[in-house]
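Can you look at this prediction? I've put the sequence above it.
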Amino acid sequence: MVSWTIAGSLTVVPAAEHPELLADPVAKALAALHDPELVGVTAIDPDLADTAAFCETYGSPLDASANCVVVAGKRAGEERFAACLVLATTRADVNGVVRKRLDVRKASFAPMDTAVELTGMAYGGITPLGLPADWPILVDAAVAAAPELVIGSGIRAGKILIPGSVLASLPNAEVVEGLGR
């Protein structure tokens, strides 16, 4: 089992052994990973799932948290989606880097109900594991380089602890310099 230095006051258990702390698509994606033993999960108060409240309450460093946002744009009537994973201390460059990658005129955060419906995950818990197979997952270079991170588990009552290298190796993942600003 991995020793997590960013866990603060949390008890981390192997994610593969605790699917009840994961949304269904996340549990399925975890089972398909080459190295699921590198992924931990912890139970949290769902009212504290938002990054700032989570870090303050549980003593996990803000710079070791990564947020996953769903971005949408249209081109020739076709709606295109991508997931962006950036450190919690940065914001995704939606109208620069992401817009160009999606090849759309304008990109914006997907509406909450759309993001929830398309991912099968809870808002505030959306994570890059288990996203629709045709979506690009844009991973900021700082996220990919992080030795350990806290991310959502697909539900608000859990958090995943994972190395950035595992996120960078997900299917459809692209490491992007300058995604987080």
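Yep, that arrived.

contacts and neighbour counts: CA atoms only from here.
Will do.

in the chain, which spans are helices?
Listed in chain order, the helices of the chain (DSSP state H) span 24-32, 51-58, 99-102, 112-119, 141-145, 164-168.

Contact partners for residue 107?
Residue 107 makes contact with 71-74, 94-95, 98-99, according to CA atoms under 8 Å, 6 or more residues apart in numbering.

Please apply the same query to residue 24.
Per CA under 8 Å, 6+ apart, neighbours of residue 24: residue 120.

if we go to 6 Å?
If a contact means CA atoms under 6 Å, 6 or more residues apart in numbering, then residue 24 has no contacts.

hang on, the earlier thing: taking the contacts of residue 107, please make a ChimeraX selection of just the buried ones.
In ChimeraX syntax, the buried subset of the contacts of residue 107 is picked out as below (16 or more other CA atoms under 10 Å):
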select :71,72,73,74,94,98,99
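
Would you confirm that residue 65 contacts residue 150?
Yes. Assessed by CA atoms under 6 Å, residue 65 is found in contact with residue 150 at 4.6 Å.

between those two, who's got more neighbours?
A side-by-side neighbour count of residue 65 and residue 150, using other CA atoms under 10 Å, places residue 150 first with 28 against 24.

does that one really touch residue 164, like I thought?
No. Counting by CA under 6 Å, residue 150 sits too far from residue 164 to count as a contact (9.7 Å).

try this one side by side with the last:
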Amino acid sequence: MDAPIGHFDTALPAPDALGELTAPVAAAVRDWGGSVPADQIVYVDTDPQWADTAVFVQHYGQELLEKSANCVVVAGKRGGGTTLAACVVLSTTRVDVNGVVRRQLGARKASFASMDTATGESGMEYGGITPIGLPTGWPLLIDSAVVDLPYVLVGSGRRRGKLLVPGKAFAELPGAVVLEGLGAA
């Protein structure tokens, strides 16, 4: 199979690559119920040494820079409680944590979650967190620019490998809220 974007040696429909995914991501692909068929989500094998975005696009295709998204875990605090959420923005932007995220979560303070919290709570590897397979009940904030793309490159739950996901599929994920301006330049 050829990848819909980028230049990868190995590209498989995600349902055929469950063994390459972390348990929560594999379960989400196996139980997929969105309007986009699960086999349109593509797993591509990538080398972890090229995981950094700048190096990644040099190796796998410069066009991926505009078609890649980052998924980061944030913690919103209000009173004594903390709400974990995931944010998905294009890799050319930064998450507006202190503005859009804080307001959306109704938090007094919002910040990036620690690496231990992000990996421990998501069941995914740092640098590979993906919006597919996040814990039930987490808000999933997605920049509208991500949803508008035909295909978006995101993590696979591991540092090795990525997922190519039709943009509109992100809006159908559990807990998804599509927001304008979540990703700031």
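Great, that's in hand. Please read these numbers as outputs of a predicted model, since none were measured by experiment.

TM-score for this pair?
Once superposed, the chains reach a TM-score of 0.95 (TM-score structural alignment, normalised by the length of structure 1), with 180 aligned residues with a CA RMSD of 1.3 Å.

would a markdown table of the helices of structure 1 with distance to residue 7 of structure 1 be doable?
Below are these laid out as a markdown table (distance: least, CA to CA, whole Å):
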| stretch | distance to residue 7 of structure 1 |
| --- | --- |
| helix 24-32 | 20 |
| helix 51-58 | 8 |
| helix 99-102 | 34 |
| helix 112-119 | 26 |
| helix 141-145 | 17 |
| helix 164-168 | 15 |
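
Residue 154 of structure 1: which of these is closest?
Minimum separation from residue 154 of structure 1 across the helices of structure 1 (CA to CA) falls at helix 24-32, 6.4 Å.

That closest one vs structure 2, average offset?
Compared with structure 2 after fitting, helix 24-32 of structure 1 deviates on average by 0.8 Å (mean CA distance after the TM-score superposition for structure 1).

Helix 112-119 and that helix, what's the angle between them?
40 degrees (axes from the mean of the first three to the mean of the last three CA atoms, to 10 degrees).

which part of structure 2 lines up with helix 24-32 of structure 1?
Residues 23-31 of structure 2 are where helix 24-32 of structure 1 aligns, with TM-score structural alignment as the criterion.

Quick check: buried residues in that stretch?
24-26, 28-29.

What of stretch 144-154 of structure 2?
144-147, 151-154.

State the span of structure 1 onto which that stretch is aligned.
The aligned range for stretch 144-154 of structure 2 is 141-151, by TM-score structural alignment.

That stretch: end-to-end distance?
16 Å (CA to CA, to the nearest Å).

Can you give the distance from that stretch to the centre of its chain?
Taking the mean C-alpha point of stretch 141-151 of structure 1 and that of its whole chain, the gap between them comes to 10 Å (CA atoms, centre = their mean, to the nearest Å).

ranges for the strands of structure 1?
With DSSP state E, the ranges of strands along structure 1 come out as 13-14, 40-43, 66-75, 78-87, 107-109, 137-140, 149-152, 158-162, 173-176.

what about these, which gets the closest to residue 1 of structure 1?
For residue 1 of structure 1, the closest of the strands of structure 1 is strand 13-14, at 7.2 Å, according to CA to CA.

contacting residues for the residue nearest the centre of structure 1?
Most central in structure 1 under CA atoms, centre = their mean is residue 127, positioned 3.2 Å from the mean C-alpha point. The contact partners of residue 127 of structure 1, by CA under 6 Å, 6+ apart, come to 68, 152, 154.

just checking, what residue in structure 2 corresponds to the first one?
The reference is to residue 68 of structure 1. Counting by TM-score structural alignment, residue 68 of structure 1 corresponds to residue 71 in structure 2.

Name the nearest residue to that match, ignoring sequence neighbours.
In space, residue 71 of structure 2 comes closest to residue 88 once its chain neighbours are excluded; the distance is 4.5 Å by CA to CA, 6 or more residues apart in numbering.
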